[in-house]
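Q: this is the structure alone, sequence omitted:
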């Protein structure tokens, strides 16, 4: 059977085959026969995890559910990844990836499309939301706004993206309006401005701000881009740089 040690008695040394040895054995030749248990055991080295920085595009919300669930369940670690989720702080995720601050980021299909002609080294690696879920949002009590054409001359609360004003202008014109309105960049305060009546309309993501408005008992009405000639597209995507 397996040999687990050596017997010492009155200076006589017994070898693993039971023979009496008159000279002390070569311990190195037997050491690999001794099972290591308890404190003597040597733990197998753990696989070193690869650090990956992941940039959010907004405060944590339903569009990020899969990211946080996978992290909580340990699925990234199973694939050798130690994920560091970077909170949104007003920065542009695409830019943070190209600068090497983040390895991956939550972004938007149209944002990446606008970056491509300038040679920005970005690529879409996954489509989180695979259809258009953007819309023009106004509070439900605005009886003076029945369709996009009624937004002419009003104030848009925006986020500074280069595609926002042109897209809404096209939607308003498709409804028969002139597409002329004022805009102000409020970023994370944009929705509150509309809820409070300080601005007239905003672009929500129905998969999050639409849900959030319901949770806060804030009645809203929406004019979907796709109802006014805008083609369907991936909305929320994950981007990476050329190194991945």
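A: That came through fine. Owing to the predicted nature of the structure, the values given are computational and were not obtained by experimental measurement.
Q: when you work out contacts or count neighbours from here on, use the C-alpha atoms and nothing else.
A: Fine.
Q: what are the buried residues along the strand or helix carrying residue 125?
A: In the assignment (DSSP states H and E), residue 125 maps to strand 122-127. Neighbour counts over strand 122-127 (16 or more other C-alpha atoms under 10 Å) mark 122, 123, 124, 127 as buried.
Q: now stretch 68-78
A: Counting neighbours by 16+ other C-alpha under 10 Å, one finds that the buried residues in stretch 68-78 are 71, 76, 77.
Q: mind giving me the packing neighbours of the host helix or strand of the second one?
A: Put plainly, it is residue 76. Taking DSSP H and E as the criterion, residue 76 maps to helix 75-78. Helix 75-78 is packed against no helix or strand, with contacts defined by 3 or more C-alpha pairs under 8 Å, 6 or more residues apart in numbering; DSSP states H and E.
Q: so how far is it off the chain centroid?
A: Centroid displacement of helix 75-78 relative to its chain, using C-alpha atoms, centre = their mean, to the nearest Å, is 15 Å.
Q: run through who's touching it.
A: Identification of contacts with helix 75-78 by C-alpha atoms under 8 Å, 6 or more residues apart in numbering yields 49, 70, 71, 82, 83.
Q: and which of the residues you listed is nearest to residue 97?
A: Residue 97 has its nearest neighbour among the contacts of helix 75-78 in residue 83, at 15.0 Å by C-alpha to C-alpha.
Q: got the contact list for the closest residue in space to the closest one that isn't next to it in sequence?
A: Residue nearest to residue 83 in three dimensions, not counting chain neighbours: residue 52, with 5.0 Å by C-alpha to C-alpha, 6 or more residues apart in numbering. Residue 52 sits next to 81, 82, 83, 84, 102, 103, 104 when contact means C-alpha under 8 Å, 6+ apart.
Q: let's bring in a second one:
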């Protein structure tokens, strides 16, 4: 199990932020004197998608905005959002479908932008299964976790691609056990986030993994993004603006320097994946950002599609407009 970073690790991270020892952008790093301590809780234990945050920490982008950033691991998007709602963490990094469900349940939270505009939801399998299209899933067993958005929308995704629900046998598997179920041959495929899991599975098994993305076959759900408490946004909107500004810069610059982002995460994160796995995960995550806008800048149409899919297939009650879940005013083109 991953653990929260130690005090020594955090001291090292802040030293980098204050002195600019991390690289060429040292001029961007501000003094940590008087900076505000801010915690970001991830959606899961550290993996490649999170490298831009560590890159921004090392380069001093957060310090330049007056923020002393602490990054801590999470235990699922739902739990991260709950921590934001209960003010146990200033900001969260969580999956957008989970954010929609949380808002619908009454939690005082909003998205400040989804950074993975092309959702990573997928069906993953070993290459030797010879699955090339959704039609090839007929007669196969697929592991999924009840309660998550992938599981909820999977039947509709099958139907959208010409299959009946009865054509595929769905096996209920705990989230922590899906990779083992696939590796041990208990299922032919699993539902999951390919950019995280596929490199991990390949590293563990030595076998090539292939995927079918929901988004490539007619169903895109926005992926992970920043989450804040509505009271924080009301009382200290400037903090949110600064945090989003530093995060946008971190993601923009990390996309230009993936090796540097991997190096920063390897140095500052605790119990992160091996560097080769981390590198593959980040390489798969970056194209999901999209190219039409700055990271975290979304459109009403993108959010409307996700809201509609969740309302139709994942029991999102009284869905309302995208603005019920997402505040577009914080993530700007810069």
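A: Nice, thanks for sending it over. What you see is a predicted model; the values in this text were computed from it and never measured.
Q: quick TM-score on the pair, please.
A: A TM-score of 0.69 describes the superposed chains when it is computed by TM-score structural alignment, normalised by the length of the first structure; 198 aligned residues with a C-alpha RMSD of 2.6 Å.
Q: list just the nearest of the buried residues of stretch 68-78 of the first structure to residue 156 of the first structure.
A: Taking C-alpha to C-alpha as the measure, residue 156 of the first structure sits nearest to residue 71 out of the buried residues of stretch 68-78 of the first structure, at 36.7 Å.
Q: which residues does the residue mapped onto the closest one from the second structure contact?
A: Alignment note (TM-score structural alignment): residue 71 of the first structure maps to residue 57 of the second structure. Residue 57 of the second structure makes contact with 13, 14, 16, 17, 63, 69 under the criterion C-alpha under 8 Å, 6+ apart.
Q: among these, which pair sits farthest apart?
A: The most widely separated members of the contacts of residue 57 of the second structure, counting by C-alpha to C-alpha, are 16 and 69 (11.6 Å).
Q: mind jotting down where the strands sit in the first structure?
A: For the first structure, applying DSSP state E gives strands covering 7-9, 12-14, 20-21, 50-55, 81-86, 104-108, 122-127, 135-139, 155-158, 182-185, 220-224, 236-241.
Q: any chance of those in JSON lines, plus distance to residue 116 of the first structure?
A: As requested, the strands of the first structure are exported to JSON lines (distance: least, C-alpha to C-alpha, whole Å):
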{"stretch": "strand 7-9", "distance to residue 116 of the first structure": "75"}
{"stretch": "strand 12-14", "distance to residue 116 of the first structure": "77"}
{"stretch": "strand 20-21", "distance to residue 116 of the first structure": "79"}
{"stretch": "strand 50-55", "distance to residue 116 of the first structure": "20"}
{"stretch": "strand 81-86", "distance to residue 116 of the first structure": "24"}
{"stretch": "strand 104-108", "distance to residue 116 of the first structure": "13"}
{"stretch": "strand 122-127", "distance to residue 116 of the first structure": "8"}
{"stretch": "strand 135-139", "distance to residue 116 of the first structure": "24"}
{"stretch": "strand 155-158", "distance to residue 116 of the first structure": "23"}
{"stretch": "strand 182-185", "distance to residue 116 of the first structure": "24"}
{"stretch": "strand 220-224", "distance to residue 116 of the first structure": "26"}
{"stretch": "strand 236-241", "distance to residue 116 of the first structure": "12"}
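Q: returning to what we had before: where does the strand holding residue 125 of the first structure end up in the second structure?
A: Mapped onto the second structure using TM-score structural alignment, strand 122-127 of the first structure spans residues 109-114.
Q: superposed on the first structure, what's the mean shift for that stretch?
A: Once fitted to the first structure, stretch 109-114 of the second structure is off its aligned match by 1.8 Å on average (mean C-alpha distance after the TM-score superposition for the first structure).
Q: dump the residue contacts of the equivalent of residue 34 of the second structure over in the first structure.
A: When the first structure is aligned by TM-score structural alignment, residue 34 of the second structure is paired with residue 48. Taking C-alpha under 8 Å, 6+ apart, we find residue 48 of the first structure in contact with residue 80.
Q: follow-up on the earlier one: mind putting the contacts of residue 57 of the second structure in JSON lines, distance to residue 160 of the second structure included?
A: Formatted as JSON lines, these follow (distance: C-alpha to C-alpha, whole Å):
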{"residue": "13", "distance to residue 160 of the second structure": "47"}
{"residue": "14", "distance to residue 160 of the second structure": "49"}
{"residue": "16", "distance to residue 160 of the second structure": "50"}
{"residue": "17", "distance to residue 160 of the second structure": "48"}
{"residue": "63", "distance to residue 160 of the second structure": "47"}
{"residue": "69", "distance to residue 160 of the second structure": "43"}
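Q: ok so, going back, mean deviation of the helix holding residue 76 of the first structure from the second structure?
A: In this overlay with the second structure, the average offset of helix 75-78 of the first structure from its partner residues is 2.3 Å by mean C-alpha distance after the TM-score superposition for the first structure.
Q: and the gap between residue 113 of the first structure and residue 225 of the first structure?
A: Remark: distance between residue 113 of the first structure and residue 225 of the first structure (C-alpha to C-alpha, to the nearest Å) = 18 Å.
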